[in-house]
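S.K.: Need a 3D model of the sequence below.
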Amino acid sequence: MIHELSISHQVLMIEEVEHELLPQFYNLADIFVFPTVMKTEGFGIVALESMACGTPVIASRIGGIPEVVREDQTGFLFEPGNFQELSEKINVLLADDAMRANLGRAGRELVESEYTWTVVAQKTLDIYRAAIMNYRFGR
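M.R.: Model prediction:
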């Protein structure tokens, strides 16, 4: 499709990247598109990785992704399989440098405040503590 549309000079298709090189690729991108249609998509760690690098995300509104990619705050969401909506959102972001910068900055701030390993570990400990307290006191 890329060749049919004569956009090969604008699109970089990569099969596999070593994990430690991912930030370099996210930083090269103007936007990160995550068009999954998997109803079992739990969370979408790739969206967080992109946001941690300050790259705005356009992702499917499915599974746990909307908890991470917040519409008009850290990126855009579209209905799975609705490629018209996806293309419109891509065009909006590509046309607006300031919006891309703002969404990218907000995404990075969200990752730093809510999704660092320290924060996630603390939230997990809090859940276990609450479960233990409920068990001990029969709540």
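S.K.: switch to C-alpha atoms for all contacts and neighbour counts from now on
M.R.: Will do.
S.K.: ok, Ala106 - contacts?
M.R.: Going by Cα atoms under 8 Å, 6 or more residues apart in numbering, Ala106 touches 54, 73-74.
S.K.: now the strands for this structure?
M.R.: For the chain, the strands defined by DSSP state E cover 32-34, 57-60, 75-78.
S.K.: of all those, which lies closest to Gly42?
M.R.: Smallest distance to Gly42 across the strands of the chain (Cα to Cα): 11.9 Å, for strand 57-60.
S.K.: The structure of the following sequence is requested for comparison with the preceding one:
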Amino acid sequence: KLLYNAADLLLMPNIHVDGDMEGFGIVGLEAGSCGLPVIASNIEGIKDFVETRLNGFLVETKNADEFIDKIKMVDKLNNDIIRKTIISNYEWPHITLKYLEIMSK
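M.R.: Okay, here's the model as predicted:
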């Protein structure tokens, strides 16, 4: 938490590797829970929690110019909204309710 609080954003320039995949990108949720915007490659797992212009930006893999453009845009995002969005969607009570809802069907 100390490192996240000292940062301005989280950059995740992940790339697709055959036979491997990003499970979900927990580090992005951790950063978001501290109010950090996430700028990440638009790949599986990560794109499930990054909502463009709400808590960060998705960028095409290996597109350095697009990453630079999005870094310049993070000041337009509200850190408090980022934190509240991540916490409200990914706290254990919320996740538990989602699981119960799925299992009851």
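S.K.: returning to what we had before: for the strands of the first structure, state which one has the densest average packing.
M.R.: Counting by mean count of other Cα atoms under 10 Å, strand 57-60 has the highest mean neighbour count of the strands of the first structure, with a mean of 27.
S.K.: is it true that Ile58 of the first structure touches Asp72?
M.R.: No - if you go by Cα atoms under 8 Å, Ile58 of the first structure and Asp72 don't touch, sitting 10.1 Å apart.
S.K.: quick one on the thing from earlier: adding distance to Gly107 of the first structure, write the strands of the first structure out as CSV.
M.R.: Converted to CSV, those look like this (distance: least, Cα to Cα, whole Å):
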stretch, distance to Gly107 of the first structure
strand 32-34, 12
strand 57-60, 8
strand 75-78, 8
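S.K.: Quick check: which of those is nearest to Gln24 of the first structure?
M.R.: Of all the strands of the first structure, strand 32-34 sits nearest to Gln24 of the first structure, with 12.9 Å by Cα to Cα.
S.K.: residue range for that closest one in the second structure?
M.R.: Mapping strand 32-34 of the first structure onto the second structure (TM-score structural alignment) gives residues 10-12.
S.K.: ok, now which ones touch Ser88 of the second structure?
M.R.: His94.
S.K.: which parts of stretch 24-34 of the second structure are buried?
M.R.: The neighbour-count check on stretch 24-34 of the second structure (16 or more other Cα atoms under 10 Å) flags 25, 28-34 as buried.
S.K.: Same check on stretch 56-76 of the first structure?
M.R.: 56-63, 65-66, 68-71, 73-76.
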